[in-house]
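Visitor: Here you go, sequence then predicted model.
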Amino acid sequence: MPDDFSKRGEFHKPTLFSGAKFDGLEGGDDPARVLRVAHESARALLSRARDAGDPEVVDRLVRYTDEHGLDALAELWARSGPHTLPGALWRLYLVRLLIHQDPAGVSLLFQRGTEVLPTIDPVVAGAPIPAGPDEVTDLADRILRGVFEGDFPLALDRAAAFCRVTAAGASSVADDQDAASPDRASELTTRALRLTTTADELSACARLARDGALE
């Protein structure tokens, strides 16, 4: 996944956000005004959710892209830098949408990742083992809820861990597919690279958030 995820014109409402789009998104430069709006809107969204203290408000924010697609969020946040508040929120919504639109495929990659990755990332991500489609879908929602309910750095760390585990799974499955289906193997390798990049970006955002420096 590149630093800037999308061009506004790539999205339609409601957006069906395929794995191929996740792997190949590109971005452009941000005018100063758009950048300012991105940062102000991200801060306002978090403040609204936390000040309201209302689970229904949080539910609506988590489900926002289910009803409206990515158009509005793309316009606000998609071109923000990867180590910014709007950039972090954008990546969290993208990861959630990727999971929701292919829970079976993502759960397969995540489960493989838990089997081949010798780190504590599966524990940090917080998914049960084994994790099927329902479990990874629930995890995506719980991570995003954590953003709005208080512990933003932890939510970022959990999302980063999920991406690392899924990336490891994608790499492992790609190795299995290399001889029989080289095109599929190449697709999975690209997915793994994008997920690894996203994991690194989210981890960096978590560190900044803990230092009070994620703007």
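Guide: Now that the structure is in, tell me what you want to look at.
Visitor: C-alpha from now on. contacts and neighbour counts both.
Guide: Will do.
Visitor: Who are the contact partners of Ala127?
Guide: 135-136, 139 (C-alpha atoms under 8 Å, 6 or more residues apart in numbering).
Visitor: what about 10 Å?
Guide: The contact partners of Ala127, by C-alpha atoms under 10 Å, 6 or more residues apart in numbering, come to 110-111, 135-140, 142, 158, 162.
Visitor: burial count for Asp51?
Guide: The number of residues packed near Asp51 is 11, by other C-alpha atoms under 10 Å.
Visitor: Can you tell me how far it is from Val124?
Guide: Per C-alpha to C-alpha, to the nearest Å, Asp51 is found 27 Å from Val124.
Visitor: Show the buried residues in the contacts of Ala127.
Guide: 110-111, 135-137, 139-140, 142, 158, 162 (16 or more other C-alpha atoms under 10 Å).
Visitor: out of the contacts of Ala127, which are inside helices?
Guide: Within those, residues falling in helices by DSSP state H are 110-111, 135-140, 142, 158, 162.
Visitor: which of these lies closest to Gly81?
Guide: Of all the ones in helices among the contacts of Ala127, Gly81 sits closest to Arg158, with 20.2 Å by C-alpha to C-alpha.
Visitor: In contact with the nearest residue to the closest one once chain neighbours are set aside, which residues?
Guide: Residue nearest to Arg158 in three dimensions, not counting chain neighbours: Ala125, with 4.3 Å by C-alpha to C-alpha, 6 or more residues apart in numbering. When contacts are counted by C-alpha under 10 Å, 6+ apart, Ala125 is found next to 136, 139-140, 143, 154-165.
Visitor: tell me the two of those residues that are most distant?
Guide: Using C-alpha to C-alpha, the contacts of Ala125 span at most 17.4 Å, a distance reached by Val136 and Leu154.
Visitor: another one to put next to it:
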Amino acid sequence: MSFQRGSSAGMQFRRPKLMPIENFEDQPGGLDPAEVFFAAQTVAAQLVATGQDPDADESTVEWLVDLVTDVGLDTMARLWADAPPVTFGGALWRLYALQQATTRDGDMWATWYRAGYDAYASRVIAGATEPPEAKDLRTLITRILTGVYSGDFGIALERGGAYARVIAAGQHQHAERLEDLNPEAAAALEHRSVKLQRTATELELCATAWRQGRLDEAHPSELPRN
């Protein structure tokens, strides 16, 4: 599956809808995990295709960037949070989660970014101003998501990964400073740093998979087991 803005390869222009998980529960036999998986992945791929479509206008791209405001983070989580990381759904979930965390905890994330960009060179790829404030990071994550839908999808994924790495590096720096004063808080923050580093790696793997044409090849058997 390939979507290239400005080419005839894009899907016919329309705004896809995120089907609530509850819709599947009314079907005979109840919730089918495989069916939900494939439907969620199809919607994620269609969202990317919609933004990349040469007929997509600016208002549609803005709607996609702010999609979480329209549908809610809980809906996105139910669709994509448990998807394999290297899928369309896995990629979009991680980017929108970064967007929400940046919006919710902007001042703290700016503090971590300022600490992290001294320790990690990917700040250049991420693209934030130095030193950034909360509003600068909100602008940055908006640009990254805009790139998902109206730029080079692979580069946007890499920029998202770089952003996550810078924040994770800052969290690690702060965790080290907390070690003697509050070991419990230091351990919790280091745990967050490790998780965010994993997010960065997963977004980078998504970019590689996208370029190799295999981002939509995941199977329900790859879903995490409880």
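Guide: Good, I have the coordinates. Bear in mind that the values here come from a model prediction, so they are computed numbers and not experimental data.
Visitor: TM-score of the superposed pair?
Guide: The TM-score (TM-score structural alignment, normalised by the length of structure 1) is 0.82; 185 aligned residues with a C-alpha RMSD of 1.5 Å.
Visitor: Now do the helices in structure 1.
Guide: Under DSSP H, structure 1 gives helices at 19-24, 32-52, 55-62, 64-68, 71-77, 85-101, 103-116, 121-125, 133-149, 152-177, 182-210.
Visitor: counterpart of the first one in structure 2, which residues?
Guide: So the one you mean is helix 19-24 of structure 1. Helix 19-24 of structure 1 lines up with nothing in structure 2 when matched by TM-score structural alignment.
Visitor: same check, this time on the longest one
Guide: Under the alignment (TM-score structural alignment), helix 182-210 of structure 1 falls on residues 183-211 in structure 2.
Visitor: Minimum distance to Arg8 of structure 1: which of the helices of structure 1 has it?
Guide: Between Arg8 of structure 1 and those, the tightest spacing by C-alpha to C-alpha is seen for helix 71-77, at 5.9 Å.
Visitor: Read off where that closest one ends up in structure 2.
Guide: Counting by TM-score structural alignment, helix 71-77 of structure 1 corresponds to residues 74-80.
Visitor: So which bits of that stretch are buried?
Guide: For stretch 74-80 of structure 2, the neighbour count (16+ other C-alpha under 10 Å) marks 76-77, 79-80 as buried.
Visitor: export these to JSON lines and tack on distance to Ser59 of structure 2?
Guide: Output for the buried residues of stretch 74-80 of structure 2, formatted as JSON lines (distance: C-alpha to C-alpha, whole Å):
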{"residue": "Met76", "distance to Ser59 of structure 2": "21"}
{"residue": "Ala77", "distance to Ser59 of structure 2": "24"}
{"residue": "Leu79", "distance to Ser59 of structure 2": "24"}
{"residue": "Trp80", "distance to Ser59 of structure 2": "24"}
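Visitor: So for structure 1, which residue is the most central one in space?
Guide: The centre of structure 1 sits closest to Val95, judged by C-alpha atoms, centre = their mean, with a distance of 2.5 Å.
Visitor: ok, it touching Phe22?
Guide: Yes - between Val95 of structure 1 and Phe22 there is a contact at 8.7 Å, judged by C-alpha atoms under 10 Å.
Visitor: joint contacts of these two?
Guide: Common neighbours of Val95 of structure 1 and Phe22 (criterion: C-alpha under 10 Å, 6+ apart): Leu195.
Visitor: hmm, back to that, which two of the buried ones among the contacts of Ala127 of structure 1 lie the greatest distance from each other?
Guide: Gln111 and Arg142 (18.1 Å).
Visitor: if I look at Gly90 of structure 2, how far off is Gln99 of structure 2?
Guide: Counting by C-alpha to C-alpha, the gap from Gly90 of structure 2 to Gln99 of structure 2 is 14 Å.
Visitor: Repeat that for Gln46 of structure 2.
Guide: Counting by C-alpha to C-alpha - Gln46 of structure 2 and Gln99 of structure 2 are separated by 20 Å.
Visitor: can you check Ile144 of structure 2 too?
Guide: From Ile144 of structure 2 over to Gln99 of structure 2 the distance is 9 Å, taken as C-alpha to C-alpha.
Visitor: hey, what's in contact with both of these two?
Guide: In contact with both Ile144 of structure 2 and Gln99: 65, 138, 160, using C-alpha under 10 Å, 6+ apart.
Visitor: Apart from its neighbours in sequence, what residue is nearest the first one?
Guide: Nearest-residue entry for Val65 of structure 2: Leu145, 5.6 Å, with adjacent residues in sequence omitted and distances by C-alpha to C-alpha, 6+ apart.
Visitor: got the contact list for that neighbour?
Guide: Taking C-alpha under 10 Å, 6+ apart as the criterion, Leu145 of structure 2 is in contact with 61-62, 64-66, 92, 95-96, 99, 151, 153, 156-157, 159-160.
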